[in-house]
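1. Quick one, what's the 3D model for this:
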Amino acid sequence: MIPPVQAHVLILLIFSVIAVVALQRMRMPSSLGYLLVGALVGPHALALVPDIEHKRVLAEFGIVFLLFTVGLNFSLPQILAMRNLVFGLGTAQVVLTTLIVGVGAWLLGHSPETAFVIGAVVAQSSTTVISKQLIEQGEDQSRHGRLGVAMSVFQDITAVPFVVVIPVLGLASGSIAAPLGFALLKAAAAFVLVYLAGRWLLRPLFHEVAAQRSAELFTLTVLLVSLVAAAITQSLGLSMALGAFLAGMMLGETEFRHQIESTIRPIRDVLLGLFFVTIGMLLDVSVLPELWHLALAGAVAMLIAKAVLVFFIVHFAGVNRATAVRTGVVLAVGGEFGFALLAIALDNQVLASDVAQVVLMAVLFSMLIAPFFIRYNAAFASRLVQGPVLATNGVAQAEDAPPDQRDHVVICGYGRIGQNLARFLEAERIPFIALDMDPARVRDAHAAGMPVFYGDSSERDILEAVGADKARLIVISHDDLGAARKVLQHVRASRWPVKVMVRTRDEAPLAELLELGATEVVAETVEASLMIAAHVLLMAEVPTKRVLRRIRAAQANRYQYLHELYRSDEPVLGDADQDAGHDRLHAVELVPGAVAVGQVLGDLDLGDCRLQALVRAGERMLHPPPGLRLEAGDTLVLFGTPDGLDKAEVALLAQLASTEREAASVRRPIP
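-> Predicted coordinates:
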């Protein structure tokens, strides 16, 4: 006899696999499959799985990890950088939709609390449905596509204040001003607490964990940090999701963001799937014959109202009518966060069961209709503006350039070869992003203003996070053959239009790597033999003066570049020649009180070291003027022997105590 809990798990897994496969074949979001599974096997239909409490607890963790990953993608500097969009179009869309729909619901006889929740649920849009449909139509880089996705992503952030406010509506009796003010005060306190913890504890913690090179320990630490932050806000009487969002936002400012997101994604997806199953269990199919017409009318009203409202907001901001219409059509769909807010409202008894059924069905119907609605956005625009509208915007103009990285080079491995590649790319002004698994090297390179991030390049999620699918080239500069195979398999399986260059020590794996999809394989032994052959030909007086001049010019600088490396805490595979006696790069941050602060750059006595670059406020200057006066927070990138670097650092920070010098040597990543 199979225990009931085990049987319930098996039933959910069987139905979920079938539903997700079917929905993906129809190119529909997997979340709809989970919702349908919950409705089918739940207590209101086949009753194969009762609506038991422990599944609700696990589902709440799904919301926690969802908000955690949202926070990772919206660090505080990023939100401030996007303030025109965030506090302009995004705020207007969410606030006005909530207000107008809420007033409409109130006029229909609902209580103010219920009307507010309905407005908040309707204001959300599905980023998953929108982005998937736009990519399929080839409109993801059009102006209306980028506007729609950016505004829908901002709605994910607005879920955070809603998560704070909605529980207060269920607890308050009479005036809600005092409870709401107290809840907002506690939310501000939680933000300050998590912010300070992120600044002083999280970055050193993850540096220490990453240095152990244990995937298991890294995963445990991510889980611990997210759940501790959730527990802190819960202890303050707030939602667990709020703490998870704040922790994710703090970690989003670190160089570990991509690896953390990749680590947490499988756990988040499973728990989030369970959350959608529990939401589906709330759907009472027995009342569908009685309520379907109300739900369908609500879905149509939602699509039309949101499309019209977004049109006026975007058009008022100066966007042309056709683009405004298409953006409105894209954002009209309901969203997954609406289900999350609906679940919170039900748990706090803000919504009656019959009202929740209608709202739940309406949002579900809108998500089912949305792909067809979005597909014909150009046709809607053509009719409304009375003129032809292209399916895409064609050649993008400068003001429409996408905010994400495109046409860049991804360097997998920032060791000896990766650093030299980055140097030449920087000299040619070719954008690049580098990945490396050595936290000390990443820390130094980041402090020196280089776009280097901690992450395992053999993981598909990490490659997607750094835009490998939109890059012009991927360079595998390490000599880990197994990792190189995985990268090539990801590129081929995903059909990314990107070239891949692979470095190997010899020619043995050449055929295999080319078969896996490598564009070019560079073997070190072959390149060494070519260089020797060039010398032999020159010494044999072969008349190749032009080639000879170029070879001699390259030799004049090449060997110095080969030793300009950021130091690593321990030897890394492929960098065995990086011993303690070699010259290297070292980044020194000038903290307040350092003797060098206030001095003119040209007056510094660096001994045998040379200044390679200066980083100020995130801007990297390769050739800073000698008359530049140094400020606290500047980072000097020095090149020299280990002893020379130590002496130069002591001279620069001479007035600091030894413990302060150690703290000053911890480099900060670029904001």
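2. Going by C-alpha atoms from here, please, whenever you check contacts or count neighbours.
-> Noted.
3. separation between the nearest residue to Val165 once chain neighbours are set aside and Gly338?
-> Closest residue to Val165 apart from its sequence neighbours, by C-alpha to C-alpha, 6 or more residues apart in numbering: Leu180 at 6.7 Å. Distance of Leu180 to Gly338, given as C-alpha to C-alpha, to the nearest Å: 21 Å.
4. Could I get the contacting residues of the residue nearest the centre of the chain?
-> In the chain, the residue lying closest to the centroid (C-alpha atoms, centre = their mean) is Asn73, at 3.9 Å. The contact partners of Asn73, taken as C-alpha atoms under 8 Å, 6 or more residues apart in numbering, are Gly248, Met249, Gly252.
5. sorry, back to before: pretty sure the residue nearest to Val165 is in contact with Ile166, am I right?
-> No. Judged on C-alpha atoms under 8 Å, Leu180 makes no contact with Ile166 at a distance of 9.4 Å.
6. So for these two, which residue has more residues nearby?
-> Each of Leu180 and Ile166 has its neighbours counted (other C-alpha atoms under 10 Å); Ile166 has more, 25 against 18.
7. Now do that one against Ala345, distance only.
-> For Ile166, the distance to Ala345 - C-alpha to C-alpha - is 6 Å.
8. how about the helices of the stretch 151-300 of the chain, start to end?
-> Ranges of helices in the stretch 151-300 of the chain, per DSSP state H, counting those that start in this stretch, are 177-197, 203-211, 215-235, 240-251, 257-282, 288-316.
9. I'd like the structure of this one too, to check against the first:
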Amino acid sequence: MEFHLLQDIVIILGLSVLIILVFQKLKIPAIMGFLLTGIIAGPHGLSLIKGVHEVELLSEIGVIFLLFVIGIEFSLKGLSSIKNTVFWGGLLQVGGTILTTAVCAKLMGLSLKEAIFMGFLLSLSSTAIVLKLLQERGEITSPHGRIAVAILIFQDLIVVPMMLFTPLLSGHTDNALETLLIMLAKVTAFIAVVILMARYFVPAILHLVVTSKSRELFIITVVGLCFATAWFTASVGLSLALGAFFAGLIISESDYSHQATANILPFREIFISFFFVSVGMLLDLKFFIQHIAVIHLLAFAAIFLKGSIAAIAVFILGYPPRTIFQTAFSVFQIGEFAFLLSATGMQYGLIPESTYQYFLAISIISMGATPFMMNYSSRIADFLIKAPLPKTVRERLSTYTKAKVEAAQAHADLHDHLVIVGYGINGENVAKAAKQAQIPYIIIELDPGKIRKAKLRDENVIFGDAADETILKHVFIHKARVVVIAISDSDTTQAIVNRIRQFTDTAYIIVRTRYLRDIEQYLRQGADEVIPEEFETSIEIFTRVLRQYLVPDNEIQGFINHIRSDNYDMLRNISGLSQNSSVFPLHIPDIEIATLPVQQGPNKIIGKSVYESGLRTHYGITVLAIKRGSKFITNIHPETQIKQDDLLYVFGSPDNIQKLNHFLKLTII
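-> The predicted structure follows:
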């Protein structure tokens, strides 16, 4: 029996492990390891892989899982909030890239139809790589992450009309307009079906599955919904990846989205590796080596051209310089859907074999550069922002930025106030508390959707990047008493803290973080207090534990203060508190408070006083209070009577309480 596919999988995984281990030592991203694995093991390398088509199928499953998880994390509400960015940002980026590339390609000697088709190819970015890196870095919901996702969504949508337009471009059909109208109707109907499934059908199905308490059934159901939606979109002429993204959006509207993500992640990680390997397998090493200088020159030109157009698109949308640059460094590469489109172009004679190999080489170089550019995007953005510019250019940029913060001019009397960076859940709650406490505050937010939400609530909010000195000046950061940074982007948070400290040393900066690794870095940058979400949850839980052990509130508060003042070192330290710690010792007695009902018929204590019942002398139990009907008797005397159906609040050891409870349940006939 032959197992060619199994043999290919073993080769891919084994070679990937060896290469990535070396790359990890050199601090090179794992994506580069998978690309190199494909180049080495592919048909143009050592030809170790026989089932090339089968590996490509596995790679498509990886893209499906990746887009599915992104859809779960994004939600329909999140997509709705950036619909304008999807349309206008995507249109500007794709349209600008097609136009500019077509002009350049025509000047290089390509025919008009070939030049336009080359513009199609270069306009598409890598959804798989960008979204994976954004997710790993926790930047999906950051300003540049949301814009990048919006542009990628538009690209995934526009690739379908591009594929339909390709035959018309080559002169093989004259019914493209009719086909496009039919496709538009299909997309509209599909979106309507997605909304109905998200609101009614899927939540009901998942509820039934969850009530069965079968983990296997839950996983099968989630994967089945993912594949079914992807298959449905493919059957109506849309891409599998787009269908998977919409499937994730459907799941995101249920209460079980987090568990679905946890179950899908292992599948995603293993299958997405096959995608990057399959990309590497396409490269012809011989052609690459023969034309290495020209390929790198063209790759640099393509990266610069596409990044510049993306930056211009984000600038037109009205975002600040940091967001502009970081978005450009995210979507500058050529993506996987361009490979699918290039195959269609070769079929209709729009791209010759030599041009196709140039395109593949440029695409792989741009993909390989993406992890490095995104990892250092924050530093590069800071450098470019500080770079010397002609006076007229800087003045125009300054005027443009100031126009975005004119609303802050009305707050010139702000002093001793609170500045809240980010109007997410945490920022919103801080604003509510500040309003209740009548503390003056101002909110800085970049997300247009959240800006509208804040303004509907009559919040004191401005649009802007908190790492920009113009924005900080307009919120009078030098007069602020407290700054709360409640955003999820680690690099942006560090930049904000650093920039604030350039204006003021007195403002008390509180930073919220998800990750423990960021605590020390934020403190070094100048934060006064870093609040890790998971540690605060642990403290709240243990506070309730201590209260159940009757530890006095002042000792509990002292314990909590010690943990926080030591930057949570006790919780981060494997051994917990050191032996020389100055924290109070917890002397927790073997004592508890319990409630015992007197409702088992006439027994020895009913009708007797607390003293006569012998609860103290015989059982070592102290009665703290008695509930009789709807009334509470809290002033307990030895003469206080115990009656039928009383509820006794007693204090004593667990063993004695258990004995008394057993005694009260005995019925004397």
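10. TM-score for the pair, please.
-> Once superposed, chain against chain, the TM-score is 0.56 (TM-score structural alignment, normalised by the length of structure 2); 453 aligned residues with a C-alpha RMSD of 5.1 Å.
11. before we move on, the earlier item: what touches both of Ile166 and Ala345 of structure 1?
-> Overlap of the contact sets of Ile166 of structure 1 and Ala345 (by C-alpha under 8 Å, 6+ apart) consists of Val117.
12. rewinding a little: and the residue nearest to the centre of structure 1, what pairs with it in structure 2?
-> Aligning on TM-score structural alignment places Asn73 of structure 1 opposite Glu73 in structure 2.
13. Where does that match fall, secondary structure wise?
-> Take DSSP states H and E as the rule and Glu73 of structure 2 turns out to sit in helix 52-81.
14. where does that helix sit relative to the chain's centre, distance-wise?
-> 14 Å (C-alpha atoms, centre = their mean, to the nearest Å).
15. What are the buried residues along that helix?
-> Within helix 52-81 of structure 2, the residues that count as buried by 16 or more other C-alpha atoms under 10 Å are 52, 55-56, 58-76, 79, 81.
16. Let me know which of the helices of the stretch 151-300 of structure 1 is the nearest to Thr158 of structure 1.
-> helix 240-251 (11.1 Å; C-alpha to C-alpha).
17. packing partners for that closest one?
-> Under the contact criterion of 3 or more C-alpha pairs under 8 Å, 6 or more residues apart in numbering; DSSP states H and E, helix 240-251 of structure 1 touches helix 53-72, helix 143-171, helix 177-197, helix 215-235.
18. Can you check which of these gets nearest to Asp354 of structure 1?
-> Closest approach to Asp354 of structure 1 among these (C-alpha to C-alpha): helix 143-171, 16.9 Å.
19. can you give me the helices in the stretch 451-600 of structure 1?
-> 460-465, 481-494, 510-516, 524-539, 545-563.
20. TSV for the ones you listed, including mean neighbour count and distance to Ala378 of structure 1?
-> Below are those laid out as TSV (neighbours: other C-alpha atoms under 10 Å; distance: least, C-alpha to C-alpha, whole Å):
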stretch	mean neighbour count	distance to Ala378 of structure 1
helix 460-465	18	29
helix 481-494	17	28
helix 510-516	15	40
helix 524-539	13	53
helix 545-563	12	53
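21. before we move on, the earlier item: any idea how far the residue nearest to the centre of structure 1 is from Glu619 of structure 1?
-> Counting by C-alpha to C-alpha - Asn73 of structure 1 and Glu619 of structure 1 are separated by 22 Å.
22. Onto which residues of structure 1 does the helix or strand where Thr470 of structure 2 lies map?
-> Secondary structure assignment for Thr470 of structure 2, by DSSP H and E: helix 469-474. Aligned using TM-score structural alignment, helix 469-474 of structure 2 spans no residues in structure 1.
23. Toward the C-terminus, what is the element adjacent to that helix?
-> Counting by DSSP H and E, the next helix or strand C-terminal to helix 469-474 of structure 2 is strand 482-485.
24. Name the residues that touch that next one?
-> 416-422, 427, 493, 507-512.
25. The helices of the stretch 451-600 of structure 1 into CSV, with extra columns for distance to Phe162 of structure 1?
-> Conversion of the helices of the stretch 451-600 of structure 1 to CSV gives the following (distance: least, C-alpha to C-alpha, whole Å):
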stretch, distance to Phe162 of structure 1
helix 460-465, 28
helix 481-494, 37
helix 510-516, 48
helix 524-539, 57
helix 545-563, 54
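26. closest one to Ser173 of structure 1 among the ones you listed?
-> With C-alpha to C-alpha as the criterion, Ser173 of structure 1 lies closest to helix 460-465 of the helices of the stretch 451-600 of structure 1, at 46.1 Å.
27. Helix or strand for the closest residue to Leu169 of structure 2 other than its chain neighbours, just tell me which one.
-> Of all residues not flanking Leu169 of structure 2 in the chain, Lys113 sits nearest, at 6.1 Å (C-alpha to C-alpha, 6+ apart). Per DSSP H and E, Lys113 of structure 2 falls inside helix 112-123.
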